[in-house]
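sequence and predicted structure are below.
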Amino acid sequence: MVIETELPPEIERYRHLFKSRLQWHTKFVHGYSMPWHQQVWCEALEDFSIKRLLIVAPPKYGKSPIVGLDYLGWRIGNDPEGYHCIYVSNTATQADKFSVALRDTIAYNQRYRFLYGVEPDVGKGWSEAEWFVKRQNEADKDPTLRATGIGGPILGGTVEEIILDDIADQENMATAYQRKKLMDWIKTTAFSRLVPGLTRVVLICTRWHEQDPAAEFENEGWVVIHVPAIDEEGNSTYPEYWTLEDLIGESPSSAKNSLGLRRFEMMYQGRVLPAEGGIFQKEWWRYWKQGQAPWQYGIETSSYLPILGIVQSWDTAFKEKQQNDFSACTTWAILANGYYLLDMWRGKVDFPKLKLAAEALWRQWSPLAVLIEDAASGQSLIQELKTNTRMPVIAIKVDRDKQSRAHAATPTIEAGKVYLPEDAAWRPQFEYEHEVFPGGANDDMVDTTTQFLNWVRTHTFTATHQVSEVPRPSTWRQAG
């Protein structure tokens, strides 16, 4: 086979860029651009000082194509003489699939051939599971790439790299015996080909269990790149492929509803929740709809209920001169039949902006009480608002941990006394944060809920507190 090595003149000047940077290699050879998370992976893969790399990401995020096809093709193209790799997947069939895709790229992709001039060595071997590229060193008897599934044999000499591609699944994580069997095979068979200080190991995976290989290797100090499906701001990290509706929407086909919360958290968020489940259950919430709330019916109707009072509940988090975690505020209406969430605000803001947000929300809703936790960052806000505004600030002393406060608030929710705005864009994220508590990345919304419910339980409201009308609930509002 004759390999062309001349690129067209308009492309030739970029040859070094295409060969030296994995992201540009992929764009040139396969013709597609990478989303941000794949670019982050490429930067880590290019850093050969990282000898143990763990990439955790949800399904369909492109882990296997980027590492098993693009990265390995790039490594082989740049070092056909000295590079040897073992590619391990969950099954031999899956391993062979990527082996053949990579082999065919080297043999038939015209742009790859233009760029690197690497030739298949059909005489030495060109099977699905094991193949060679031509080298000047004829004495080298080890294949360029050897593909195998979990439990398969690994023969031959040492290698420069081992790729472990989604080796865990529901079946081999089901029991302690199966989990140990998998780790024993990795460490005694796959890792028997390691050269200390030389061989690199890359594990790409979706989480399946709290004792899966990802947990094992993270505890050993591997470099970890973790990309959850939903980031701390509540946004999809791969919106081109996964919308929030696809992930946590109301449809039975959404990832969370089809998998169940615990498995969704592991596979899509990379977090392990307690087996017994969270504190808040989704089915406990009740809902109200704009135009059909009890205070929106005619006063002469039997369904009419007045709002007895409005209360705001704050969870604050800031550091002077720098942004920190989220601050959040929920606005609640108190009725004779329960508590209605009217609005939700949160943002990563410094103290001056937090104070402005608190004043703006007070003016918008005219609450009869503004609850702020009398601890840490909340103390500065309490002092400032009490001194310089007319806001009815109530400092909430905390004498229990977050989980104890959550457990104390759940009977009210379980009894069907808490109503969420059905049409609010932020409602799914609000419910989700409560469902995953205390295992989620954020708990600011939860803290505002439990603070309000635990406070309101000890207070009485009568018709003298009636509110004649309230503003329309906001869409999702987030500062920072």
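Perfect, thanks for sending it. It should be emphasised that the depicted structure is a prediction, and the values quoted were computed from it without experimental measurement.

all contacts plus neighbour counts: C-alpha atoms, from now on.
Noted.

quick check: E130 touching L155?
No: applying Cα atoms under 8 Å, one finds E130 not in contact with L155, separated by 10.9 Å.

so for the two, which sits in the more crowded spot?
Applying other Cα atoms under 10 Å to E130 and L155 shows that E130 carries more neighbours, namely 21 against 12.

chain neighbours aside, what residue packs nearest to that one?
Counting by Cα to Cα, 6 or more residues apart in numbering, E130 lies nearest to R146, which is 4.5 Å off, once chain neighbours are set aside.

same question for N337.
Nearest to N337 is K417, by Cα to Cα, 6+ apart, at 6.8 Å.

give the contact list for that neighbour.
The contact partners of K417, by Cα atoms under 8 Å, 6 or more residues apart in numbering, come to W285, R286, N337, G338, Y339.

from A214, how far off is M267?
12 Å (Cα to Cα, to the nearest Å).

same question, F114
Per Cα to Cα, F114 is found 38 Å from A214.

more neighbours: the two, which one.
For F114 versus A214, neighbours defined as other Cα under 10 Å are more numerous around A214 (25 against 18).

surely the more buried one and E220 touch.
No: with contact defined as Cα under 8 Å, A214 does not reach E220; the gap is 9.9 Å.

re the thing from before, now do the shared contacts for M267 and A214.
R207.

burial measure for the closest residue to I150 other than its chain neighbours, as a count.
Once flanking residues are discounted, I150 sits nearest to N90: 5.4 Å by Cα to Cα, 6+ apart. Here the count is done by other Cα under 10 Å, and N90 has 18 residues near it.

take this one as well and set it beside the first:
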Amino acid sequence: MVRRPSNRREASERPPENIRRLLRTDLVSFIRRSFRELSPTTTFAPSWHIAAIAWELERIRLGENRRLIINMPPRSLKSISASVAFPAFIHGHDPSCEIVCVSYAQDLAAKLHNDYRSLLTSSWYRSVFPRTMVGRKDSEAETHLTARGSRLATSVGGTLTGRGGDIIIIDDPLKPSDASSESSRTRTNEWFGSTLLSRQNDKRTAAIVIVSQRLHSNDLAGHVLENDGDSWTLLNLPAIAPRDAAIPIGRDRVHNVKHGDVLHPEREPRDVLDAIRREIGSDQFAAQYLQEPVPPGGNMFKRSWIRRYHHAPAQNEGRIIQSWDTAAKTGPQNDWSVCTTWQIINGCYYLLDVWRDKVEYPALISEAKSLAHRFNPYVVLVEDTNIGTALITELKAARVRTEPVQASQSKEARAAVVTAIFERGDVCFPDWKPWLAELEAELFAFPGGRHDDQVDSISQALTHAVRGKGGVAVSIRGYF
């Protein structure tokens, strides 16, 4: 963000009526004005994701939804939007509403509450919502309004005896440094179920909002989605879009996201995100920035089994194979087409490249031929089903050595065949590639993840290799 000189006089001026009307009716504009109040020396960088957040929060305020989870990266205006501006906006329209705001620590809860108080006492807010007035009780833990509404700031595990809320907002319930602690996660999840849920003023109409970055597969968001996911609306805003999606940003309005789109490129472009990934590691990046936490140690495949290489072997050494898992359709809910490229040397399996996309058939054929030309594989393996059958014909016509593969077992059974290769430490991944985080998120979550197309391609390639169809005895010294 860009720094600019502070202008306190501008911040305290009474806005004209048309601006006041906009601030009363449009939560996005209200969030933007709140940001200027709280960060007067920083320029607001507009983004469609603020409209997506505002739309889902407005549905909560209007009673159209009662359960909402917003998962998004750190430093993306989630707290100002959901914990500060939103309660102030609610109280502007309904100063009798009782709101409870929860964070992982009381000092964080107090900080957000003080920001809320700053909004309510600003001259522009008072001109926009003149009926909303602060009462006698006004501290960094709790503010009462003259119309009997309130905002209570507390922490996970804090005392709520005798207190309740019409809207409960949980903002970052787990401290990042506690994410690896099973006892901390369990304490947070149990407090939510045993204490917080009982604090709803009217269980028929009260609403709960959880807004956080993902930290662990069993953090509060994961726990809630696993046990009661059908009751919750999930707004998932990864820093890098893992798939095409249409995100609602208003009534009958959507923002179309394409695979690989960056959430907020004005603030965190792709090169910055790649640097963050290298700094914090793939696991933390997958959780905090991609909102896809990987189970620690993996499920069927363990992270500790993977060896790493810095420089790939020379392409003329060993044998290279490619493995295709194809998808017939390209819709948002459909599977991906995947090609993994491997170099096999002396029983060591180097993953050289991963191509993963949703494309129509002509583009798929073009990509398959391009990858074959680029790596010159000894053989290209293609699952002989649906669109894969046609791909086999096209590649053979292009004089690419292609072998059809019949999938006669379940995905889990096919993966189980190759786990021993991983466990022996014979599988080598690169230190870093742009596709590595998404691959590992899928691989280490398998079979519990949402996708398994890359795992299918890997299983197919390594099953072919262990049957004695790809290894050449060449020294691997110097590649690590």
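Looks like it came in fine. Predicted, not measured: the structure shown is a model, and the values here were computed from it.

which residues touch the residue nearest to I150 of structure 1?
The contact partners of N90 of structure 1, by Cα under 8 Å, 6+ apart, come to G149, I150, D165, D166, I167, A168, D169.

measure the fifth one to V88 of structure 1 for me?
Looking back up the chat, that one is I167 of structure 1. On the measure of Cα to Cα, I167 of structure 1 and V88 of structure 1 end up 7 Å apart.

with adjacent residues omitted, what lies nearest to the spatially most central residue of structure 2?
Centroid-nearest residue in structure 2: Q291, 2.3 Å away (criterion: Cα atoms, centre = their mean). Sequence neighbours aside, R214 is the residue nearest to Q291 of structure 2 in space, at 5.2 Å (criterion: Cα to Cα, 6+ apart).

may I ask which helix or strand encompasses the one you found?
Here R214 of structure 2 is covered by no helix or strand, with elements defined by DSSP states H and E.

ok, now the one 10 residues further on?
Taking DSSP H and E as the criterion, the element that holds V224 of structure 2 is helix 220-228.

report all helices and strands that that helix contacts.
helix 182-194 (3 or more Cα pairs under 8 Å, 6 or more residues apart in numbering; DSSP states H and E).

repeat that with 10 Å
On a contact count with 3 or more Cα pairs under 10 Å, 6 or more residues apart in numbering; DSSP states H and E, helix 220-228 of structure 2 meets strand 67-71, helix 182-194, strand 207-212, strand 233-236.

that one vs helix 182-194, what angle?
Relative orientation of helix 220-228 of structure 2 versus helix 182-194 (axes from the mean of the first three to the mean of the last three Cα atoms, to 10 degrees): 60 degrees.

related to what we said a few turns ago, the residue nearest to E130 of structure 1 maps to what in structure 2?
By TM-score structural alignment, R146 of structure 1 lines up with L152 in structure 2.

just give me the match in structure 1 for V102 of structure 2.
Alignment note (TM-score structural alignment): V102 of structure 2 maps to V88 of structure 1.

quick check: the gap between the residue nearest to N337 of structure 1 and L7 of structure 1.
Distance from K417 of structure 1 to L7 of structure 1, by Cα to Cα: 70 Å.

who's in contact with the residue nearest to Q291 of structure 2?
70-74, 172, 174, 176, 179, 220-222, 238, 284-293 (Cα atoms under 10 Å, 6 or more residues apart in numbering).

enumerate every residue touching the aligned residue in structure 1 for D384 of structure 2.
Taking TM-score structural alignment, the alignment pairs D384 of structure 2 with D374 from structure 1. By Cα under 10 Å, 6+ apart, the contact list for D374 of structure 1 reads S380, L381, I382, Q383, I394, A395, I396, K397, V398.

sorry, back to before: element containing the match of V102 of structure 2, please.
Here V88 of structure 1 is assigned to strand 85-89, by DSSP H and E.

tilt between that strand and strand 200-205?
Counting by the same axes, to 10 degrees, strand 85-89 of structure 1 lies at 20 degrees to strand 200-205.

just checking, what packs against strand 85-89 of structure 1?
Other helices and strands packing on strand 85-89 of structure 1, by 3+ Cα pairs under 10 Å, 6+ apart, are helix 72-78, helix 92-108, strand 145-149, strand 161-165, strand 200-205.

roughly how far is the third one from the heart of the chain?
Here strand 145-149 of structure 1 is found 30 Å from its chain centre; the criterion is Cα atoms, centre = their mean, to the nearest Å.

and that strand, which residues are buried?
For strand 145-149 of structure 1, a neighbour-count test (16 or more other Cα atoms under 10 Å) marks L145, R146, A147, T148, G149 as buried.

what is it packed up against?
strand 85-89, helix 92-108, strand 130-131, strand 161-165.

which residue numbers in structure 2 go with the third one?
So the one you mean is strand 130-131 of structure 1. Against structure 2, strand 130-131 of structure 1 falls on residues 142-143 (TM-score structural alignment).

and the matching stretch against structure 1, how far off on average?
Taking mean Cα distance after the TM-score superposition for structure 1, the mean distance separating stretch 142-143 of structure 2 from the aligned residues in structure 1 is 2.6 Å.

so which of the helices and strands packed on helix 220-228 of structure 2 is nearest I167 of structure 2?
Nearest to I167 of structure 2, of all those, is strand 207-212, at 4.8 Å by Cα to Cα.

give the buried residues for that closest one.
A207, I208, V209, I210, V211, S212.

next: stretch 166-175 of structure 1.
Buried, per 16+ other Cα under 10 Å, within stretch 166-175 of structure 1: D166, I167, A168, N172, M173.

not counting its neighbours along the chain, what's nearest the second one?
Nearest residue to I167 of structure 1, sequence neighbours excluded (Cα to Cα, 6+ apart): N90, at 4.3 Å.

check the last one too.
Once its chain neighbours are removed from consideration, M173 of structure 1 has its nearest residue in R179; the separation is 5.2 Å (Cα to Cα, 6+ apart).

quick check: angle from the strand holding V88 of structure 1 to strand 161-165?
Interaxial angle, strand 85-89 of structure 1 versus strand 161-165 (the same axes, to 10 degrees): 10 degrees.

got the angle for strand 85-89 of structure 1 vs helix 92-108?
140 degrees.

by how much does strand 85-89 of structure 1 deviate from structure 2 on average?
So strand 85-89 of structure 1 averages 2.8 Å relative to structure 2 (mean Cα distance after the TM-score superposition for structure 1).

now do that strand against strand 145-149, angle only.
20 degrees.

what do we get in structure 1 for V354 of structure 2?
In structure 1, the residue matched to V354 of structure 2 (TM-score structural alignment) is M344.
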